[in-house]
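> Next input, structure requested:
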Amino acid sequence: MQSENVNMVELKKTVCPLDCPDSCGMVAKVENGVITSLNGDPDHPYTNGFLCRKMRSYHQRVYSEDRILHPQVRVGKKGQGQFARISWDEALTLLADKLSHVRDTYGGEAILPYQYAGNMGHLNCNAGHALYHKLGTSRIIETICSAAAGAGWSMHLDKVPGSPPEVAEDSKLIVAWGINVKVTNVHFWQYISKARANGSKLLVIDPYRNETAQSADEYLQVLPGGDGALALGAIKSLLERDLLDQQMIDEQTTDFEQLAAYLQATPWQEFCEQSGLPQQEIERIATLLQDNPATFIRIGIGLSRNSRGGMSVRAITALAAALGLLSGQPGQGLLYSSKAFSGDSARVRFPELLEKPTRFINMAHLGHALTTLKDPIRLFMVYSCNPLSVAPDGSMVRQGLLREDLFTVVHEQVMTPTARYADLLLPATTFLENRDLYTGYGHFQLGVVNPVVPALGEAKSNFQLFQELAQKLRFTDEAFLQSEEDRLASYIATIEGLPADFSYQREKFSGWITSTRRRLGESVKECWNYSYRFAAAGEPGIPSIPCVLKAAEFADKDLCSRFPFALITPPHMDLLNSTFGERYPGKNGEVLIHPEDAAEYDIKEGDCVRLSNFRGKAERVAVVTDATQRGLLVAPGIFWQTDSSGTGINDLTSQKVTDIGEGPTFHESRVQIEIM
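Down below sits the predicted model:
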């Protein structure tokens, strides 16, 4: 008797793992063991059933012909992407032997790990640290995203969480400050829409008129890096007109008199020159804020990626505090990062395995680390990151990867530009094949998810790779004997923000957990017994109060004379950092240029142009538009290097770091432009 074909359909919940504040809850449709669609989870309180267009087709990457499914070793020249298949046992043996040889011959610090938030699951994001500590490797300072913004927030608000995004629903004025909500925080738009339906206004502050600004009620064009000057100028305006609530400031903040003295002693010219706005415009914005007590400010991380980045965040938090936006009244809020949950990182990173302190290397200084360190890096190991595309000064990174005495290991899903330079290429699972714990930094939800489908081919998760590698090295410490469930349970037991009656049991865990750190209807003072401090103790040389700083590269007279354009590199609608670059082979991306600048350089819409400086070059297609300002080139997106150009946009960016936090200065490069 012939059996009938049965179509088995399952709906499985998971979470987007990418470095995005939305950290969406997702529902995968699985038909006969194959993922056929991805949608937003309607049960997730923040996702509410909507999924961005980038992730709706992510399952195609799982089954793509570009997927790396087997271990491979390099057989061609570095960078050519030519490999031969080997077994996992051969791969692990080779890697274990290389690690042991480098450690024994040159010392553990000759090994450099490089990882970041390509997968933000707490289990897999931190999977390599135990082994790296055991080997005594050099240690990466993870600064590449939000170091400056986080340092700026912490100086004045310490560990206080940001406001819940849903508070914005009741706002009368929402300020998207240095954040392209429609591209990098799309789920926050639902609260903007609800608020506007009730009469709220949206103000966008940004150096160029991005997608969000095009939909705003008002757009304010500030100079790149001038956000701090604008925020401080607004406080100065309100102070001079006696429009601040001094009683509120006295009761909920400290040290305002120090900031006030600085503002009164500093001439208006400083704030106007640095922000690029006339005094009357700054005063108008200050009045707009004062007239709308129910204001919600959403701070973007991008505005902190310049030489004054930490100070910009500090100044905006000071403005919010001076306006009383930390008072807990309806519609009042300030959000940079939710800081919804915090756990003991030692439970996933095991610093106790480090026998003695080893050197730190800033992620922003990768080019330097691979080329000019006195004690060279001999083995470079990458996972959950594509450093050749995302690290600054990409030409120097490429130079380092070409070293014949450097052994590079890449654990990856597809053939990224970095993977092409690997000596040993290892297949990595996607998040749809992993078990992990996720917490968002734009909302207040936590979720633990199971694999949606089994791993394809011979792909291994980060966790599985490092546990098996430790066994090959014959390490028997408890950390290397843990199962996924052991480590998850150990970490979850330390998390702050879980409900008091929460008890983690795998078989009973389902749905989404809302953090108890979600502040609604209470002031920061009431909820956290914390007063905002206008003056904060910092490192030597760091001003205690927010103040106006001059730019570094943007203001360098020598560079300005040789490279007449400022360059910023904001996110692109179809990319998330460099993720999804494989979807656009051969595409260099676009660069926005003001019509008057285009006319001066005889550049027309659609022209292929070359951007260059003393660090490198990159090719783009010109878009002539008044969305940008004179003298400012805007190059959205980190597209992968192409065979024709061989370079990327970060070949132009600097290894210099921000004023605080040692973050990268992606949005402060001087360049010239020419038609190709």
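
> rest of the way, CA atoms for contacts and neighbours
Noted.

> Buried residues in the helix ranked longest in the chain, which are they?
Across the chain, the longest stretch assigned as helix under DSSP state H is helix 88-106. Applying a neighbour-count criterion of 16 or more other CA atoms under 10 Å, one finds 88, 91-92, 95-96, 98-100, 102-103 buried in helix 88-106.

> Please apply the same query to stretch 57-67.
Going by neighbour count (16+ other CA under 10 Å), the buried part of stretch 57-67 is 58-59, 61-62, 67.

> can you list contacts of that stretch?
Contacts to stretch 57-67, defined as CA atoms under 8 Å, 6 or more residues apart in numbering, come from residues 35-38, 413-415, 430, 456.

> May I see the PyMOL selection of the buried members of those residues?
In PyMOL, this line selects whichever of the contacts of stretch 57-67 come out buried by 16+ other CA under 10 Å:
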select buried, resi 35+37+38+413+414+415+430+456
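
> Sequence B follows; please return its structure for comparison with A:
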Amino acid sequence: MNAPTPKVIRAACPHDCPDTCAMEITVENGRAVKVRGADDLPFTNGALCTKVAHYLDRVYSPQRLQYPMKRVGRKGEGRFERISWDEALDTIAAKFRDIAADDPLAILPYSYAGTMGLVQGSSMDCRFFHRLGASLLDRTICASAGAAGWKATIGASVGMDPEAIVDAKLILIWGGNPIVSNLHGWRYILEAKRRGAKLVCIDPWRSQTAEKCDLHLAPWPGTDGALALAMMQVLIADGLIDRDYIDAHTLGFDALAERVRTCTPEWASPLTGLPAETIRDLAREYGSVKPAAIRLNYGLNRCAGGGMAVRNIACLPALIGAWRHPAGGALLSTSGNFPVDQQALERPDLYTAHHARPTRTINMSTIGEDLLTANDPPIRALYVYNSNPVAVAPNGARVREGFAREDLFCVVHELFQTDTADYADILLPATSQLEHRDVHKSYGHLYALTNEPAIAPLGEAKPNSEVFRLLAARLGFTDAPLFESDDEIAAQAFKRRDLRALGVDPETLAARGWARLNLPRPFTPFAHGDFLTPSGKCEFYSGSLAAQGFDPLPRWVPPHESPVSNPELAARYPLAMISPPARNFLNTSFANLPRFLEQEGSPKLEIHPDDAARRGIAAGDRLRIYNDRGAFHARAVVTDRVRLGLVVCPSVWWRKLSGDGENANAVTSPALTDIGGGPTFYDCLVEVEGVQP
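So this is what the prediction gives:
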């Protein structure tokens, strides 16, 4: 008898990465045996990152949760016993029914980007919780500050085509490390360098990307906004601006010019730690070399002034008319190009149809404080999926204290028994990307992708969408949108009458696995203005910010915690700490798998040789990193990759796998950003000391 012919299934990488790779899954006898990048999607180009190239380690890990369980120990101990799906669903439905009878706003869903899929990430879950009348979650933990700053200036998350950057002659890589977090986009930047472009990396530490660039500028964390203001001052003072473009396509130039008049490089130098002449040279080069591109990432938005910093940078391309060229302008995210039909996916009408009382919104970045202090009503039930807040949320001690409440009913739907899962009352097994249906947009390119299930769910695992359908039935809900299939939801993902979605249809996606948005080639979104702001112009002056009570003009917002802004605190905790992504982890995904744990080693803290010598620290020493909020331990890496006064902790480690039950979020702050309500992970002062092994 001939062996069955292997099948190849089209899939999409689900993780929180701008590359959103197209994948091909080879299946033999019902088992996935190979995962590879699709050759035909230009951005993927047949390659996957080292994490997803080993995705089968994740799918078939012996650590996978395969059956529902209920807690039998104290919260946080992680002791459970197996139960049936019927018992799990009946328990959840009964708890939700009892709580909702008093006030459904006491129930809170908590999720983020464990999957970026539109079906498993933001459809049936939203429908269910809208119908239930639960509180809403403000999903701020990564990008909300930067998104708010960009929106106030540009109008939506739209920028230059990332593939067009190959023709740029100057590229500023600002607040990101694409070798780690945007590997496929880095390929286009390298091609630009091969063609003669100069690469400048602006990042507080000499990251893997910075080491490959022609110039590295290391401003103090949280001072990118000051650097951008000083660049604007030089551009205007030296006449390196495009007056025709400014007059036709911007709003508020005269007010901007007056605002930045005193923001000279000499003003910015003591704030940023960069020499004034270095700032001046950068501005002059940016204003002279054409086309010039800026590739921002979200690292710089995780400080007190993160929203305004992105806004300040977003003003730069319009000043010099960089948007005229396909390879000029700037890019933070491409997500605004996708005509996602959020109304169809999420069905907010299910709330208004059944609930007269206005809903409330809880900021996910303050979940610890909200679990402990929220009232009207207190949070009595929490349903966590696509996220691991006990590991990733700031001010970790308060987060754990909130999750440890015995009167909090907590459901966690997960692939693995994460730090958060240890606090669950009911723990549900989730499917991996190879086991469910989905459709994806991207925030780093212009292609939509489909994901077809390649294998049957392992054990009794179920996708998010199926669990919410089952819970809706248990609660007696009868609204038709709560029972649509995943295929029906996927077909509603994009607005069919939007010209950008022409060709992005279920038939095309099923046949090829992906489709490019129907956008012009070359794509120059703002060559002739047409910004997505209320005025249709790049808004140096933002009426929308003014209406919200914010400064309508670009401005400098100092960090909450720095030697300049808070010298008293810096006297006790003199080192600034940032915690960028570890190369072998993606947030906390992959951080429990042996292959990646071995490659990452143990928690590390990079520290400048002079700072280490001052504290008697040698390479490899065990360190205690601490401030008033808490402490964690890591091994010393003594290196000049970090500037004096800065320490860097690649993250995010699972607490229970870190060696001491803590990670970098033991010391991060619960304070929020200037606009957008984002977290301030990189706005954090600490002290470091050596400890006995």
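
> just how off-centre is the longest helix of structure 1 within its chain?
32 Å (CA atoms, centre = their mean, to the nearest Å).

> ok, residues contacting it?
70-72, 108-111, 135, 378-379, 424, 426, 468-469, 472-473.

> Tell me how many other residues surround the aligned partner of residue 82 of structure 1 in structure 2.
Matched by TM-score structural alignment, residue 82 of structure 1 corresponds to residue 79 in structure 2. Counted with other CA atoms under 10 Å, residues neighbouring residue 79 of structure 2 total 15.

> and residue 79 of structure 2, what does it touch?
Residue 79 of structure 2 is in contact with 71-73, 422, counting by CA under 8 Å, 6+ apart.

> Please repeat the previous calculation with a cut-off of 10 Å.
69-73, 422-424 (CA atoms under 10 Å, 6 or more residues apart in numbering).

> Leaving out chain neighbours, which residue sits closest to it?
Closest residue to residue 79 of structure 2 apart from its sequence neighbours, by CA to CA, 6 or more residues apart in numbering: residue 73 at 5.1 Å.

> tell me which element the one you found is part of?
Assigned by DSSP states H and E, residue 73 of structure 2 belongs to no helix or strand.

> How about residue 683 of structure 2?
Using DSSP H and E, residue 683 of structure 2 falls within no helix or strand.

> For residue 653 of structure 2, see how far away it is.
Using CA to CA, to the nearest Å, residue 683 of structure 2 is found at 19 Å from residue 653 of structure 2.

> hmm, back to that, doesn't residue 80 make contact with the residue nearest to residue 79 of structure 2?
Yes. With contact defined as CA atoms under 10 Å, residue 73 of structure 2 counts as touching residue 80 (7.0 Å).

> Between those two, which contacts overlap?
When CA under 10 Å, 6+ apart defines a contact, the residues bordering residue 73 of structure 2 and residue 80 alike are 422, 425.

> Comparing these two, which residue is more hemmed in?
Taking neighbours as other CA under 10 Å, residue 73 of structure 2 and residue 80 compare with residue 80 leading, 18 against 14.

> For the more buried one, give me its contacts.
Applying CA under 10 Å, 6+ apart to residue 80 of structure 2 gives the contacts 68-74, 422, 424-427.

> Any of these buried? List them.
Using 16+ other CA under 10 Å, the buried ones in these are 68-71, 422, 424-427.

> Tell me the one of the residues you listed nearest residue 137 of structure 2?
Nearest to residue 137 of structure 2 among these is residue 424, at 18.9 Å by CA to CA.

> For residue 343 of structure 1, grab the count of nearby residues.
Using other CA under 10 Å, the number of residues around residue 343 of structure 1 comes to 16.

> Sorry, wrong one. I was asking about residue 248 of structure 2.
12.

> Residue 521 of structure 1 too?
Residue 521 of structure 1 - counted by other CA under 10 Å - has 14 other residues nearby.

> can you check residue 7 of structure 1 too?
If we define neighbours as other CA under 10 Å, then residue 7 of structure 1 has 9 of them.

> How about it, nearest residue that isn't a chain neighbour?
Leaving aside its sequence neighbours, residue 7 of structure 1 sits nearest to residue 32 (CA to CA, 6+ apart; 6.3 Å).

> How about residue 38 of structure 1?
Spatial nearest neighbour of residue 38 of structure 1, chain neighbours left out: residue 28 (4.6 Å); criterion: CA to CA, 6+ apart.

> mind checking what that neighbour lines up with in structure 2?
Aligned partner of residue 28 of structure 1 by TM-score structural alignment: residue 25.

> Can I get the buried ones among the contacts of residue 80 of structure 2 in TSV including distance to residue 352 of structure 2 and secondary structure?
Compiled in TSV, these are given as follows (distance: CA to CA, whole Å; DSSP: H, G, I helix; E, B strand; the rest coil):
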residue	distance to residue 352 of structure 2	secondary structure
68	33	coil
69	34	strand
70	34	strand
71	35	strand
422	35	helix
424	30	coil
425	30	coil
426	29	strand
427	31	strand
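
> Please identify which pair of those residues lies farthest apart.
Pairwise distances across these (CA to CA) peak at 13.6 Å, for the pair 68 and 422.

> you'd agree residue 28 of structure 1 is in a strand?
Yes. Secondary structure assignment (DSSP: H, G, I helix; E, B strand; the rest coil) places residue 28 of structure 1 inside a strand.

> ok so, going back, quick one, which of residue 683 and residue 653 of structure 2 is more surrounded?
Neighbours per residue, other CA under 10 Å: of residue 683 of structure 2 and residue 653, the larger number sits with residue 653, 30 against 26.

> Show me what that one lines up with in structure 1.
Using TM-score structural alignment, residue 653 of structure 2 pairs with residue 639 in structure 1.

> swap in residue 560 of structure 2?
Counting by TM-score structural alignment, residue 560 of structure 2 lines up with residue 552 in structure 1.

> before we move on, the earlier item: and which of the buried ones among the contacts of residue 80 of structure 2 is nearest residue 287 of structure 2?
Among those, and counting by CA to CA, the member closest to residue 287 of structure 2 is residue 422, at 53.5 Å.

> follow-up on the earlier one: give me the neighbour count for the residue nearest to residue 38 of structure 1.
Look at residue 28 of structure 1: counted by other CA under 10 Å, it has 24 neighbours.

> and if you look at the one 4 residues further on?
As a burial measure, residue 32 of structure 1 scores 12 neighbours (other CA under 10 Å).

> do residue 581 of structure 2 as well
Per other CA under 10 Å, the neighbour tally for residue 581 of structure 2 reads 20.
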